[in-house]
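Enquirer: coords below, sequence missing:
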């Protein structure tokens, strides 16, 4: 088997790595300094000037909208081409926004490319592609177990030429950003239809009357300002009938089209994060002395470093296989591989980051090192885009189905 990347991917890898070395890695202290300054000035939910400055540099370098396979609007890369680039971006948690490749905007742009009307694309897709606005995806609800999306209770009721929306959403990432201009809202449009045809998705302007951001939610104490994961109320929100995506009852269809590529992106970014954690672990182990010798010479540390390398490489190969399957056979045929990487990558990253924290000692849990924040990202992704249990059930059903087919 040929595991090499295409010449174009190799070229983009080198250009991304050079951009990181020159602009991203040296700017990491400034990122946190600017957040601290905004917080002290009462402007915590203000976009960072650092990010905006770096966006201009990334765009000028031709490193913009790399995620989008549409060659007219994006880089025209396949999932397999884009995956190693997402890994590089994942090394610094905030870096993907610099290249206009951050969630949830990437998934929302893909939805608008695939399912939006020309009017939707002109109003929301074009400014998203330009990086002029941000967006949010409103699916999860506090009152129900949203890992089973058929539980969703938010309503989408037609009233003449408008739909009326009611419901409460949370973990709506991106809704804290003042530039957030549009939500993709998933709700129940026909409670009497078959279970997977009850839901629809609809575009909601963020400034529509009745949309109210209630509060930011924290992950292990981090609020991820100015992006945020917000609880949002939708009370008698009225939007035109033309804002529906594809038509009533197509919500699950859209969700599957949106989440497949998004899971690849998340998993490859996690692999980049795990690589960064392993590098930090090795550096710290070489410097830190305990019981008369460096930690790098302690057998338990060596075992963890070796196991981390094995697990990272296994996760990368499985993720690349899933990307290749999506490219050659489509998302539906790659369902099992996508589910597997969504289980494997976050769990792997949690383990590697945790081992790195052990090598750092108490410092690993503090903000003097980036590992605690890395861990919150990896642990969150055991829920986001479907929890481990749902993906494991899906994998098991596919395997059991093979047995039935052969008997």
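Expert: Ah, there it is. Remember, predicted model here, so these are calculated numbers, not experimental data.

Enquirer: C-alpha only now, for contacts and for neighbours.
Expert: OK.

Enquirer: any idea which helix or strand comes after the biggest helix by length in the chain?
Expert: Identified as the longest helix of the chain according to DSSP state H is helix 251-287. Following helix 251-287 in sequence order, the next helix or strand is strand 289-290 (DSSP states H and E).

Enquirer: need the three-state assignment for residue 201.
Expert: strand (DSSP: H, G, I helix; E, B strand; the rest coil).

Enquirer: got it, and residue 214?
Expert: strand.

Enquirer: okay, now it: neighbour count?
Expert: If you count neighbours by other Cα atoms under 10 Å, residue 214 ends up with 13.

Enquirer: contact partners for it?
Expert: 230-233 (Cα atoms under 8 Å, 6 or more residues apart in numbering).

Enquirer: ok, structure two:
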């Protein structure tokens, strides 16, 4: 009896597996799109303005927390006397008042679901947004928008983004070389149309001081977990207990999204550390509720976080010890990190600047690790760090504006 053995090499096997996964996820997204399209028609309401901004450059912001990303870019466009339209899903977005006071068109277009219904009918030359997964879930590519550009709101690696987060964009204003390499890898893997990948930077750094006034308090440690599947929030109670038990004071600053997504967990933590904790811990634990992070960063001696944008902010601006939990093991099918093979720039940044990468088992000895880190001198060549981990540090608003205008000129020519 003849038996034919089929051999599939590892590379082909990986490609086949990727294809199967991709088809499955595409099917799920298609079903979701049908639902969202129906729901949008059912719930879409008139907001009194037309989505027709034909021939215009449009910026859309999900809300106030993204204003610091857009402001340096829009300031440069204003300086160049360039017209644009600013749209937001937040009535409290300072950008609405700021832009209107400059004599430029700005509109509130409703909360997220209503805004998406509006944006799906948008007419414009270029639409610049921070929102990922264009064309994947609710936010579709309007056939009357000639070019979609994504502006990154943080230097964070894209491993924790959901599948196809950037696939449907025509261009991406990238924060660092690592992002460019990852996007190019995904384009080749999926055989997608090549996007324009610009060396832009992270625009909100433009208005932030390097090494602001340091008001560090003795033994105060900032614990700032992110949200979602890469968050270390599940370890929060043990981490903070260990710190308090070993004479550290704790400033707890959860991600703003956690205030919505993890409301119950955060309330339990707050009740425990404010009311139900040991007597000797009273007054040594604090919940940071400030809208911006500058005060928290200035007050602390070191930060404990996840593999999130906090690492970059803390290193670029404050040059203090960083301890980051490696939570990437939680990333499974459904995240871009499932495909990406390049080491995270966040880990490289930690290694370069003397930071510490923590594993989950380190929660039981977090205090001695922090003590040791505080005693070690942080070695950091600032110019080397800026040159290798971020584009155009504190100059990216101007660069982004010029890149966007070059796109518009290309479209018009």
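Expert: Nice, I can see it. Please read all numbers here as calculations on a predicted model, not as lab measurements.

Enquirer: TM-score them against each other, please.
Expert: The TM-score (TM-score structural alignment, normalised by the length of structure 1) is 0.27; 203 aligned residues with a Cα RMSD of 7.7 Å.

Enquirer: pull out the buried residues from the longest helix of structure 1.
Expert: 251-252, 254-255, 257-278, 280-282, 284-285 (16 or more other Cα atoms under 10 Å).

Enquirer: and stretch 239-258 of structure 1, how far apart are its ends?
Expert: Across stretch 239-258 of structure 1, the terminal residues are separated by 22 Å (Cα to Cα, to the nearest Å).

Enquirer: my error: substitute stretch 286-304 of structure 1 in the last question.
Expert: 14 Å.

Enquirer: do stretch 118-126 of structure 2 as well
Expert: Criterion Cα to Cα; first-to-last residue distance in stretch 118-126 of structure 2 is 16 Å.

Enquirer: you'd agree residue 85 of structure 2 is up against residue 77?
Expert: No - counting by Cα atoms under 8 Å, residue 85 of structure 2 sits too far from residue 77 to count as a contact (11.2 Å).

Enquirer: still on that earlier bit, okay, the contacts of residue 214 of structure 1 in JSON lines with secondary structure and distance to residue 352 of structure 1 next?
Expert: Putting the contacts of residue 214 of structure 1 into JSON lines (DSSP: H, G, I helix; E, B strand; the rest coil; distance: Cα to Cα, whole Å) gives the following:
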{"residue": "230", "secondary structure": "strand", "distance to residue 352 of structure 1": "29"}
{"residue": "231", "secondary structure": "strand", "distance to residue 352 of structure 1": "31"}
{"residue": "232", "secondary structure": "strand", "distance to residue 352 of structure 1": "34"}
{"residue": "233", "secondary structure": "strand", "distance to residue 352 of structure 1": "38"}
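
Enquirer: ranges for the strands of structure 2?
Expert: In structure 2, the strands defined using DSSP state E lie at 57-61, 85-88, 105-108, 124-129, 145-151, 171-174, 196-199, 220-224, 249-252, 285-287, 302-306, 322-325, 356-358.

Enquirer: excluding its backbone neighbours, what's nearest residue 107 of structure 2?
Expert: residue 87 (5.0 Å; Cα to Cα, 6 or more residues apart in numbering).

Enquirer: hmm, back to that, okay, the strands of structure 2 in JSON lines with mean neighbour count and distance to residue 180 of structure 2 next?
Expert: Converted to JSON lines, the strands of structure 2 look like this (neighbours: other Cα atoms under 10 Å; distance: least, Cα to Cα, whole Å):
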{"stretch": "strand 57-61", "mean neighbour count": "22", "distance to residue 180 of structure 2": "22"}
{"stretch": "strand 85-88", "mean neighbour count": "22", "distance to residue 180 of structure 2": "27"}
{"stretch": "strand 105-108", "mean neighbour count": "19", "distance to residue 180 of structure 2": "32"}
{"stretch": "strand 124-129", "mean neighbour count": "23", "distance to residue 180 of structure 2": "18"}
{"stretch": "strand 145-151", "mean neighbour count": "21", "distance to residue 180 of structure 2": "13"}
{"stretch": "strand 171-174", "mean neighbour count": "24", "distance to residue 180 of structure 2": "7"}
{"stretch": "strand 196-199", "mean neighbour count": "19", "distance to residue 180 of structure 2": "7"}
{"stretch": "strand 220-224", "mean neighbour count": "25", "distance to residue 180 of structure 2": "27"}
{"stretch": "strand 249-252", "mean neighbour count": "23", "distance to residue 180 of structure 2": "33"}
{"stretch": "strand 285-287", "mean neighbour count": "18", "distance to residue 180 of structure 2": "37"}
{"stretch": "strand 302-306", "mean neighbour count": "26", "distance to residue 180 of structure 2": "22"}
{"stretch": "strand 322-325", "mean neighbour count": "24", "distance to residue 180 of structure 2": "24"}
{"stretch": "strand 356-358", "mean neighbour count": "19", "distance to residue 180 of structure 2": "24"}
